[in-house]
Structures are given as C-alpha cells and as structure tokens.
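> From the sequence below, what's the structure:
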Amino acid sequence: MKRGLAIGTALSLILITPGHAGANRNNSDDLPPNTGGRSGGSRGCSYQSAVNSSVPALVLLAPARSRSQTISTRPTFAWFVRDRESLPMEFRLYEYDPVSSDAKLVAEILDENFKSAPGIMTLSLSETMPQLAVGRKYLWQVELVCDRHRPSGNPFADAEIEVVAPSPALDDRLERAKNELDRVALYEEKDLWYDALAAVLRDSSDSQLENWRSTLLDRVAQGEAESEQFQQSHIHRIQR
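Now for the predicted structure:
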C-alpha cells in the first residue's frame, strides 16, 4: 500500500523548504500502512546502526494500534529517535473524513531546520499551525529522511489521535486541580493519553511527575531494551 495521500485544502498549512514540495509523496488516496507506531525492524539510516540495535530507529510515543484521545486542539506529539546522527525529518498530519473515512493531508513540516536528535522529541503545535477540530480523528506521521532520492528506504511511523470535548465535570475538576500532578491523574483516569504524556514530558522537575513519565513510557515500550532507552532519553522540545 502506498504511503502518500492527496493534499487536502481544508485547514491546509504546509511549511516546506522551497523546491522540496511533494518530493517524497505519491498522488494517491491510500492511507499509509499501519506501522503500530514503529519504523520497520531496527532499520536506521546506516547499516551499522541497524546491526547494533534491536530497538527501531523511530518509535512514536503512542499506544500501539489504538486511536488515543486528547482534549487539546493543539496537542503535543512525541517520538523517540534511536540514532545519534542528525537527519532531516518530515511530519505530516492527516484528517479522516467522518463519513467516508477517507483521509486528507492537513499539515506538513518539511523545513530545513526540522532535524532529528537522539532521544525523545516533542512537537507542540503553535498558532501558526492548523487547529484540530473537536470530534475529528487524525493520523500523524514522522519520517526520517535518509535519502531524498530513495524515499522507500526512509524509516517512518504513524499513529492515530482523536480530539474529544471534555465533559463539564472534567472541566470543573481540571479547573480545581491544585497542580500538574493532579491534572495528569485526571488525564490518565479519562484515557487522555496525549494530554497526560505532554504534561509529564513538559515538566521534569517534580519527582512524582517523573514517576508518571516512567509509567507512561513503559506502557509504550516493547521489551526491556526499548524501556531502558526511553527512560534514559534526553527530551528535545520543538515548536512549529
């Protein structure tokens, strides 16, 4: 199945490097294959990195094969990069049509300063990016660009996200929460994965939040090797 989708017009905002628009894309309406949030095998951008690690080169920090929820219309996305070499990255966000389940590209980041760093990377969507719509479902994808001329060899992964409206009761409880720790507990109680993860990755000074971060990272890790690398990762924060 091809990974490309036709570029949609609604909510469209594309941040690209001039001359590279569509370089790695096909004119297709097919969704990317479901990767379970992991790049294929342990393949990276060099033979040596693939030989030396059983951990995938790229892991999206989202529960595998489930559409996790958020109450934020500008959520934070997070992923793990294994290899130390800094590589160009590409980020894409697709929106599912609520009737047909077809998908269209609504945002894309291809700028020359968007590069990988080893460890956990977080991407926060600012006012310059499209605001997600409550009640809509999306698919997000990260790609490491090993070779722009051979995109089929680039490690990539995708995951799904659904934006939901908070209930009045949850709004009230969040407003009355004394601190971020209380809010994380509420997010976890309501299965709001992206909100909980964003909170624990944003603030690392509180020991109790560190415990929450460890718990959430273990939830997406597959095996001890992944868990160890996630837990020891430096966090790199990006905003677009």
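> contacts and neighbour counts: CA atoms only from here.
Noted.
> List the contacts of W193.
Contacts for W193 (Cα atoms under 8 Å, 6 or more residues apart in numbering) come out as A62, S68, Q69, T70, Y187.
> I'd like those residues as TSV, with neighbour count appended.
Formatted as TSV, these follow (neighbours: other Cα atoms under 10 Å):
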residue	neighbour count
A62	27
S68	18
Q69	20
T70	23
Y187	22
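> Please give the structure of this sequence too, so both can be compared:
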Amino acid sequence: MKWIKPSQYFLVFSLPLYLNFVQLALTAQAQLSQQNKTWQISQTFKPPKRGAPPASAGGSTRGGSCLADKKLITPLIPPNKLGLTLSQHPTFFWHLPESSVKTAKFLLLTDDDRTEFYTTSFTLPNRSGIVSFKLPDSAPALAIGKTYHWYFTILCDAQDSSENPIVDGWVERIQPELPLSQALAKANLQNLPSIYAEAGIWHEALTTLVQLRRSEPNNLKVRIDWRQFFKSVGLSAIAPSPVINCCTSKNSSSN
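Below you'll find the predicted structure:
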C-alpha cells in the first residue's frame, strides 16, 4: 500500500476549498463591478418606457418651395417624437437644408394644443446643417410632469401657409430620480452625454454632446460617440452635418 504524505493530504483537501473561495471572490467582484456600472459609458440613447404622445394634427414633415431641392427639415428627436428634459428652458435641435428664406417660427403649445405657451421667430443661417434654439430664460419655465407640443416652420410664403415646411414634436420636463441626480452631481462634461443617454433624457444628452463636439472637434472619442448616438435613433445620415451657431429670438410672446 502506498502512503500519501501529510503535505499531499493537505493539498487534496484544501484545493476544493481554495477553488470555492476563488469563485466566491470573483462573484463578489463581478457584482461590485456591475453596481459601479449603473451609469456605464454608452453613447446609445435608451428611450424611457413611456407612452407615445398624441398623433400629429397635420402630419409630420412636409417640404417647401423655398428649400433647396425641396428637401425636408429633420427634427432631432427620438423616434416616438417625445423628448424628455430636466431643464426649465431646454434646447431644441433641427437639421435644415439650404433655404432662400431666412425666417423661421417656433411655437410651443400646451393643454392639448389649446393654449399658446410660447412663440418666437428667428433668422436662419446661410448654409445647411444642425441648428439649435434654447428656450430663453425670459420665457415661462416648463412645468414638471407636463407635456408641450412644439412646431417649427420656415416661412416660405407669408400669405399661403400650405407652402411652409413644418415639423413638430413633444417635450416633457421630468424630475430626476435620486440615483440620476447623484450621478450628474459627480460627472464632468465628458461623462454627461452618456449619463443622460442611459437615462433617456433626450434634450440634455444631445445638448452636452453638441457642447463636446464644439469644444473638442478633433477628439476621436467625441466623434465616435456622436455617430453612435445618432445611429441609435435612426439619424445616421445627419451625423456628418456641421453644427451651426443659430438661433436667437427676434421677437417672442408667451402666455
């Protein structure tokens, strides 16, 4: 009979315990890593699980005679046309083709389109690209939990509105939950777009991405994140377009 040395006994009986310990340690590490990735870096926009807004009263988009080759305005909004925001005065974005007319109108309605909340007009740029309009601080603040219907139109024909290209969408201001507020409080500009995109906060996700693109135009990661964000909402064709400084109210009114 061949005897086993005491050291071999120790190895035989301790090996399973060691492997079990290693497995427990790896599991705990994976769980901790997953917790730390609550707001992981991902530039894919994740729409929140919410009901779709009402159908547009007059369709979505139509072209106009004053647009080059009768191309269309493209609103930069999620596929369901509802953009969430945390801001009292969010920023709206559109992609515009070249136009022979330089005046556009923005209208914000509430109460099922029965009440004019805010309206303004502004001058358009001389070239095609992505433009934005920030609701000014002088405008009424969006109320938390309320949905607003906006319209954007280019005034091709002041006498016949049927010739004016128009797009519309909805915006709703929400109150951030505590984990989101804590993540935002710790984040820098480089992390903000992914935090907003992960939480489904459209207006701030795109606004911070635009800020990064303007401040770091040659940053490869910023350019990749930009393309990924647009691709995730079916707007890949818009991603190469320049971001143009526009637009400021020429006149405005509110309720």
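> sorry, back to before: among the contacts of W193 of structure 1, which one lies nearest to Q131 of structure 1?
Using Cα to Cα, T70 comes nearest to Q131 of structure 1 of the contacts of W193 of structure 1, at 12.8 Å.
> So which residues of the stretch 101-250 of structure 2 form helices?
Here the stretch 101-250 of structure 2 has its helices, by DSSP state H, counting those that start in this stretch, at 178-186, 192-199, 202-215, 220-232.
> Which stretch among the ones you listed approaches L108 of structure 2 most closely?
Of all the helices of the stretch 101-250 of structure 2, helix 202-215 comes closest under Cα to Cα, at 15.5 Å.
> What residues sit buried inside that closest one?
Under the neighbour-count criterion of 16 or more other Cα atoms under 10 Å, helix 202-215 of structure 2 has W202, H203, E204, A205, L206, T207, T208, L209, V210, L212, R213 buried.
> Tell me which residue of structure 1 matches up with the fourth one.
By that I understand A205 of structure 2. Aligning on TM-score structural alignment places A205 of structure 2 opposite A196 in structure 1.
> show me the contacts for its match.
So, once contact is read as Cα under 8 Å, 6+ apart, A196 of structure 1 ends up touching R183, V184, A185, Y187, E188.
> and if we set it to 7 Å?
V184, Y187, E188 (Cα atoms under 7 Å, 6 or more residues apart in numbering).
> what separates it from R136 of structure 1, distance-wise?
For A196 of structure 1, the distance to R136 of structure 1 equals 19 Å [Cα to Cα, to the nearest Å].
> Likewise for V51 of structure 1?
For V51 of structure 1 relative to R136 of structure 1 (Cα to Cα), the value is 40 Å.
> Can you pick out the residue with more neighbours from those two?
R136 (14 against 11; other Cα atoms under 10 Å).
> What residues sit buried inside stretch 119-134 of structure 2?
119-125, 128-133.
> With stretch 206-218 of structure 1 instead?
L209, E210, W212, R213, S214, L216, L217, D218.
> pretty sure the last one is touching E226, no?
This points to D218 of structure 1. No - judged on Cα atoms under 7 Å, D218 of structure 1 makes no contact with E226 at a distance of 8.5 Å.
> Please say which position in structure 2 R67 of structure 1 maps to.
Checking with TM-score structural alignment, R67 of structure 1 has L82 as its match.
> So that match sits against V171, correct?
Yes - if you go by Cα under 7 Å, L82 of structure 2 and V171 touch, sitting 5.6 Å apart.
> I'm done for today, thanks for sticking with me.
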